[in-house]
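> A predicted structure for the sequence below; I have some questions about it.
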Amino acid sequence: MAKIALGDAREATQPDVIRALVAEFICTFLFVFAGVGAAMTTGKLVGDSLVGLFIVAVAHALVVAVMISAGLNTSGGHLNPAVTIGLAVGGYITIFRSVLYIIDQLLASSLACILLKYLTGGMETPPHTLAVGMGPLQGVIWEIILTFSLLFTVYATIVDPKKGSIDGLGPTLTGFVVGANILAGGPFSGGSMNPARSFGPALVSGVWTDHWVYWVGPIIGGGLAGFLFENFFISKTHVPLPVEDEIF
């Protein structure tokens, strides 16, 4: 079984953690700015909903791949509380540091959306909402499956030391699965897979309808993928986190 490291408050003052938080903030801000900005652009310029969905999916695929690559060596390039939780379940980041990351991601997303609203002359930052006829349970299941797919890809292409011939392609492949999942789930649950990506637009627009779906689904999906991959597919070769308090 993977060890879940608790960590402690001393981590908040460590130079490497501070650098990681700065990098995570910048990468998450740029990701949300481009992703939400693309959604706002399609709403303003594109009349065809299929073309708009494709543009949003491609924009997210590209910016996710680039921002993961940009942050990988400093913060890990999580961009997403579900990714952070999924890696915490596998023992790759402490619980305390995970909390710092999630707060960081939410602040970055909020700032990106506030700035987008200002720069576009007050346009609404489109929040994630369920499609007409979709119930909350259906939305949660959609988000569980989509986020499971995302975290399974992260583990298989970035975390797993046995990635072999795809070594170095992890961020690009992760971007691909994000784009594919938006194409699949966008018309139904919104294809969020990311509580921070959903939080910023909801905060700025003031639309919180079914917002809990975009926390429950991704957290379950990400945590489940991290648990399964770490315990059934990865050889236990990674160095345990240097913390004093652990739970099993």
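Sure, I can see it. Numbers count the residues shown, from 1 in each chain.
> Only C-alpha atoms from now on, for both contacts and neighbour counts.
Fine.
> which helix of this structure spans the most residues?
When the chain is parsed with DSSP state H, its longest helix is helix 15-45.
> packing partners for that helix?
With contacts defined as 3 or more Cα pairs under 8 Å, 6 or more residues apart in numbering; DSSP states H and E, the packing partners of helix 15-45 are helix 49-71, helix 95-119.
> Could you dump the ones you listed into a markdown table and include mean neighbour count and distance to Ala180?
Output for the helices and strands packed on helix 15-45, formatted as a markdown table (neighbours: other Cα atoms under 10 Å; distance: least, Cα to Cα, whole Å):
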| stretch | mean neighbour count | distance to Ala180 |
| --- | --- | --- |
| helix 49-71 | 21 | 7 |
| helix 95-119 | 21 | 22 |
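> So which of the ones you listed is nearest Pro218?
Ranking the helices and strands packed on helix 15-45 by their distance to Pro218 (criterion: Cα to Cα) puts helix 95-119 first, at 13.2 Å.
> ok and the closest one relative to helix 15-45, angle-wise?
Per axes from the mean of the first three to the mean of the last three Cα atoms, to 10 degrees, the angle that helix 95-119 makes with helix 15-45 is 30 degrees.
> here comes the other one, which I'd like you to weigh against the first:
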Amino acid sequence: MTRFVLIQTSHPGNVGSAARAMKVMGFSELVLVAPRFADVLCQEETVAMASGAADILARARIVATLEEALDGCTFACATAMTPRDFGPPVREPRALFADLAAAPAESAHKLALVFGSERYGMSNEDVYRCHAVLSIPTHPDYGSLNLAQAVQLLAYDWRQALGGFPVQARTADPRLADAPAVQGLLRHLEEALVAVEYLDPAAPKKLLPRLNQLFNRAQLTVEELHIWRGIARAMLKQSAALAGTSATGKSGARDEA
């Protein structure tokens, strides 16, 4: 189990965005510590920025102190930019997460990822309650991250350490067009190419056989064949429209004469 803890958040949009960041990585437990607005979980901006993660907001809890938020957690990670004179060790997220994920199931931690307020970060007292401080590697000249961005980065790294999710590529219709369908396309294209005066039917030379070979090498799918059919239809439609315009113009000229 993993718990995301947000301390004294001041912007409702960040709460909603954090909920969305959690959900896309498969996490659901959100606890807010003394947020600026007591009704932040149901504010319009919060719900809008959650964008489909309203269930995370519905289950979220609001507590008064970090001590309450960490109840039941066995390992807490602070996110703090400012170095402390003493306190928990500072770790790079991926390295620490790899260590935590490698632990045997019977000794696996109930992990808490703790984020400070947008304006002040985390207090020393809150950092000292944690077992480690996570430092997200950033450009040395500018390391300030938006709260929701930090939640997304750590949620992603932790999910990857846990094994991640399989990538399911969305592919087009894989069916290949058969030979008769390709020949039908060639006849359609021939008609369109003649209509736009690209192909001379009296002297076609080798254009159509070359197109035939091109389509064979490409191994057109059914969807791709339909696209080419659509192009041919558009060419014929445009050619007919231009022919109609030309005929109308000629007719008008005769009338004037």
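Structure received. All of these numbers come straight from a predicted model, not from anything done at the bench.
> Can you calculate the TM-score here?
Remark: TM-score between the superposed chains equals 0.24 [TM-score structural alignment, normalised by the length of the first structure]; 98 aligned residues with a Cα RMSD of 5.9 Å.
> quick revisit: out of the helices and strands packed on helix 15-45 of the first structure, which is closest to Phe25 of the first structure?
helix 95-119 (5.4 Å).
> Could you identify the helix or strand that succeeds the closest one?
Moving toward the C-terminus from helix 95-119 of the first structure, the first helix or strand encountered (DSSP states H and E) is helix 136-154.
> which parts of that next one are buried?
Using 16 or more other Cα atoms under 10 Å as the test for burial, helix 136-154 of the first structure gives 136, 138-154.
> Let me see the ranges of the strands in the second structure.
For the second structure, applying DSSP state E gives strands covering 2-7, 29-33, 61-63, 75-79, 90-91, 111-115, 132-134.
> Save those strands as CSV, and put in mean neighbour count and distance to Leu154 of the second structure too.
Output for those, formatted as CSV (neighbours: other Cα under 10 Å; distance: least, Cα to Cα, whole Å):
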stretch, mean neighbour count, distance to Leu154 of the second structure
strand 2-7, 24, 10
strand 29-33, 23, 14
strand 61-63, 16, 20
strand 75-79, 23, 10
strand 90-91, 17, 12
strand 111-115, 24, 8
strand 132-134, 23, 9
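> Would you format those as TSV with distance to His226 of the second structure included?
Below are these laid out as TSV (distance: least, Cα to Cα, whole Å):
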stretch	distance to His226 of the second structure
strand 2-7	48
strand 29-33	47
strand 61-63	53
strand 75-79	53
strand 90-91	55
strand 111-115	51
strand 132-134	53
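> These: which one's closest to Ala232 of the second structure?
Proximity to Ala232 of the second structure, assessed across those by Cα to Cα, is greatest for strand 29-33 (54.8 Å).
> Next, the angle from the closest one to strand 2-7.
Counting by the same axes, to 10 degrees, strand 29-33 of the second structure lies at 20 degrees to strand 2-7.
> I'd like to know which elements strand 29-33 of the second structure is packed against.
Applying 3+ Cα pairs under 8 Å, 6+ apart, we find strand 29-33 of the second structure packed against strand 2-7, helix 54-59, strand 61-63, helix 66-69.
> Nearest approach to Gly244 of the second structure belongs to which of these?
helix 54-59 (56.9 Å).
> Check which residues of the closest one are buried.
Buried-residue list, helix 54-59 of the second structure, by 16+ other Cα under 10 Å: 54, 56-57.
> nearest to Glu224 of the second structure, of the residues you listed?
Nearest member of the buried residues of helix 54-59 of the second structure to Glu224 of the second structure, counting by Cα to Cα, is Ala54, at 39.2 Å.
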